[in-house]
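Visitor: Dropping a prediction and its sequence here:
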Amino acid sequence: MTRFLAFACAILCVALSVPAGAQTVPESAPAEGGRLVIVGGGLSLDNADVYHAFIDNRLAGSPGIAIIAAASASPSGSGATFAGELMFYGVAAEDVAIVQLAMLDDPDTPDVDESEWTGGATDPDQIATIENAGAIWFTGGDQMRLRQLLIAEDGTDTPMLAAIRTRLEVGAVVGGSSAGAAVMSDPMIAGGDPFGGLFGEVLAAAPSQSGESGSLVLDRGLGFFSPGLVDQHFAQRGRFGRLARAIMAQPATSRMGLGIDEDTALLVDRGDRAAWVVGRGTVTVLDGRRATVSATGFADIRLSRLHGGDMLNLSTLAVTPASGREPVTARPSVFGGLWPSVRLADPLESETRQLFTSEQRRAATARFEVNLAEDKRGAIFVFAADARTRYWRSAEEEGWNGTLSGVRLSLTTGAPQPYRH
């Protein structure tokens, strides 16, 4: 394991230099409640803001960082890689520990037999690593592995998961990327194709059902993030429809979801119920608490889009734009600000699936319709702006990028509909 850490650190330190952080986020962890750093996957090593959001929020007096790479098919290798990244950002090697927890052995690491790590969730030595950590990180992979390893068969917390919750409550930071982000909520999105997941029943996951094929799959998550569901690789994989359908499968008061882009994080202060966007992409917020459901879809989810430095109130879902982003009042410009969110559907187009977009504008309202058609099934998303829609942008932001709130989102599924010009 020492060889893995040294190799990863050496490669990373030679490859890049650390850029100065550019985004303003809180500087110290709260005394109680802990913080979360939820990353949408695809984290670049030169994204200093996200790494510092995790490293700098360690619990005071507890510099240790515990890495849980059990979601990965290469647990020791993935753990060593992230350990090297932490050391690249100045974390001392003696403060980093890879937790021995895994479901299977990686044949590419012959000097480490990860199959011996399957009992790590009850191993006193591994639990002690968690108990001494000021920060805990979950790598990417398959979130169902984390669920199976950390939640006992009777549905109770394993001793390791109980220890993680205790550390979080006393002020530690818990972070994760990709699968490590998905598992933050409870329930969690365990799988489902972004288009296929719009149709059919919502499934309770079995281990063989996780992944990217077929129906939307929900299962129990770890529940560190309580306000709603989390989805990742959001814009890059066209998952906004999947997230919308997932939140609408919840009780009305719990219909909230966050879609986090790659190379982007949400820094959550659980005590203050506030969150800040960190990184290069966006966080899309879906609020379905007042939406309506029908046999063919849903209507009036409220959508917001946040960029780096923006703050989200997790109780009210009110958006506070970062300093430098000024309100845009001209309605044509506000309507233009919808386009980056409308374009979230673009990754769903394929050789077998057609996508058409139309736009209708009035003096005070605008309607953007995205029509997706494949074989004998289709989906229509409608993005609508009205008097409640708000848009902020800075002079440096290009195109229609900017912070947006109060967009109405609706979905209708069924037979493919003809394209209407």
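Guide: That came in fine, so what should we check first? This one's a predicted model, so the numbers in the text were calculated from it and none came from an experiment.
Visitor: only C-alpha atoms for contact and neighbour calcs from this point on.
Guide: Will do.
Visitor: Residue 239 - nearest residue in space that isn't next to it in sequence?
Guide: Once flanking residues are discounted, residue 239 sits nearest to residue 194: 5.1 Å by C-alpha to C-alpha, 6 or more residues apart in numbering.
Visitor: Okay, one more to line up with it:
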Amino acid sequence: MFSLRLRTLFQAALLAALPLAQAAAPAAPAATNAATAPQGSLVIVGGGLKADNAEIWQRIVTLAGGPGARIAVLPSASANPERAGQWISERLNSYGAAAFVVPLSVRLADTDFRKVAEDAELASAVRSAGGVFFPGGDQSRITEALVRADGSRTAVLDAVWDVYRRGGVVAGDSAGAAIMSSTMFYAPNSVLATLRSGVADGRDIAPGLGFIGDDVFVDQHLLVRGRFARMIPAMLKKGYKVGLGIDENTAMVVDRRRQVEIIGVKGALLIDLTHATTDSARAGFNVSNAVLSYLDRGDRYDLATHTFTPAPEKAGGRLADGRELARQPVYSSDILGRNAVVELMENLVNNHENEAIGIATSGREMGEGVQPPAFQFTFRKTPDSVAYLKPETHNYSILNLRLDIRQLDAASEPVPVLSN
């Protein structure tokens, strides 16, 4: 079914982990069914999870059951699943887990991944674990390996869902984060190309595994790659009102009550399109009245009630009106650049100006003197805009900035250039 070497490694890891797992894994209820709301947690990592990020690794192990918890590692997304599976399992074990690698991938030689995905022994091993971890790579490989051609769940995927339903943790890094929503980016263009050309079902976006539910869109590598701008066209295409994009070496922990906690190094962007509109008469992609918030580490957001709670050390750090503010235009010539959107948001909340402008363009001619499309991002403070600050580290949480995006007319609207 799968190679002798991989079967041997899997069985050895399973036997080594079993005594610890029986004590540590969350207890399963007497009966579960697909209609039961999951009682488990999600740990959604934005990519680039470092080996020394103890806060995230330890949280995964704790949610899986604590010391000795068995965690199934599914390296299905990786181009080198054996190496990725070994690296992740070693990291988890260094933080107290008893992890084992599930040898299921379209990239494993001498295996039929379709048969492996239906293997009863493998499914049983996953089902008895306290957690599941999906490493990074290409998320399309995960769905190819775990979802049948008719869209139904394979035996192994059913087992993953059983872990989640009964109270275990499902964690994923990068590609493993992308699969968390019911729609995921599949083979997308660049962020700017997505603004120019939109998104197409089956090419740019495709069904994910939907652990977070059908109402929240998830993306990853967010701040370092300016991906908030590609989330909005995808959300509009599929009718999402709420989107969460998480940055690298950072995680969103989503509990059974759908409360989100940010842990790790940086933060996440919350996109709210509840009152957003588009103008079909205007050329190119456009959106008005989107709402953008930045959730920093330690912050919490309740997806059920749409309420925000700042990190405890920021609770008294709400920025007050009347404080001394800067007095110069707030502008970014590359709003899709590394961390540019958060830096602009921080500058805006500390400025007398109520509006900030960001520009996205490739800056290269498309031949025959034709300029590529450029997009203007206009951020505005509103009566609902709020910011919190932790002075010791200069970390901000920023809520409810309005965002409008429109394509500039190259013939009549030259790209604005302002001094930062």
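Guide: Thanks, I have it. Every value quoted in this text rests on a predicted model; they were computed, and no experiment measured them.
Visitor: what's the TM between chain one and chain two?
Guide: Superposed pair, TM-score by TM-score structural alignment, normalised by the length of the second structure: 0.79. Supporting alignment: 366 aligned residues with a C-alpha RMSD of 3.3 Å.
Visitor: The second structure: which residue goes with the residue nearest to residue 239 of the first structure?
Guide: Counting by TM-score structural alignment, residue 194 of the first structure lines up with residue 191 in the second structure.
Visitor: do the same with residue 223 of the first structure
Guide: Residue 223 of the first structure maps onto residue 210 in the second structure, by TM-score structural alignment.
Visitor: Likewise for residue 81 of the first structure?
Guide: Checking TM-score structural alignment: residue 81 of the first structure goes with residue 87.
Visitor: which strands and helices sit next to the helix or strand where its match lies?
Guide: Counting by DSSP states H and E, the element that carries residue 87 of the second structure is helix 81-94. Secondary-structure packing of helix 81-94 of the second structure (3 or more C-alpha pairs under 8 Å, 6 or more residues apart in numbering; DSSP states H and E): helix 54-64, strand 70-73, strand 98-101.
Visitor: hang on, the earlier thing: mind listing what the residue nearest to residue 239 of the first structure touches?
Guide: 212, 237, 238, 239, 240, 241, 242, 348 (C-alpha atoms under 8 Å, 6 or more residues apart in numbering).
Visitor: of the residues you listed, which stay in contact in the second structure?
Guide: Retained in the second structure by both residues aligned by TM-score structural alignment, their matches' C-alpha atoms under 8 Å are the following of these: 238, 239, 241, 242.
Visitor: Mark which of those residues are buried, thanks.
Guide: Among these, those scoring as buried are 238, 239, 241, 242 (criterion: 16 or more other C-alpha atoms under 10 Å).
Visitor: what's the counterpart of the third one in the second structure?
Guide: Which is residue 241 of the first structure. Checking TM-score structural alignment: residue 241 of the first structure goes with residue 229.
Visitor: List the buried residues of the helix or strand encompassing its match.
Guide: Per DSSP H and E: residue 229 of the second structure is located in helix 228-238. Within helix 228-238 of the second structure, the residues scored as buried using 16+ other C-alpha under 10 Å are 228, 229, 230, 231, 232, 233, 234, 235, 236.
Visitor: Check which element follows it along the chain.
Guide: Helix 228-238 of the second structure is succeeded, C-terminally, by strand 242-246 (DSSP H and E).
Visitor: re the thing from before, next, the mean deviation of the helix holding residue 229 of the second structure compared to the first structure.
Guide: Taken over the aligned residues, the distance from helix 228-238 of the second structure to the first structure averages 1.4 Å (mean C-alpha distance after the TM-score superposition for the first structure).
Visitor: Now which residue in the second structure aligns to residue 147 of the first structure?
Guide: Match for residue 147 of the first structure (TM-score structural alignment): residue 143.
Visitor: before we move on, what about residue 104 of the first structure?
Guide: Per TM-score structural alignment, residue 104 of the first structure is aligned with residue 107.
Visitor: where's its match relative to residue 77 of the second structure, distance?
Guide: In this structure, residue 107 of the second structure and residue 77 of the second structure are 9 Å apart, going by C-alpha to C-alpha, to the nearest Å.
Visitor: Equivalent analysis for residue 71 of the second structure, please.
Guide: Applying C-alpha to C-alpha, the value for residue 71 of the second structure to residue 77 of the second structure is 17 Å.
Visitor: who's more crowded, the two?
Guide: Each of residue 71 of the second structure and residue 77 has its neighbours counted (other C-alpha atoms under 10 Å); residue 71 has more, 34 against 27.
Visitor: Brilliant, that's me finished.
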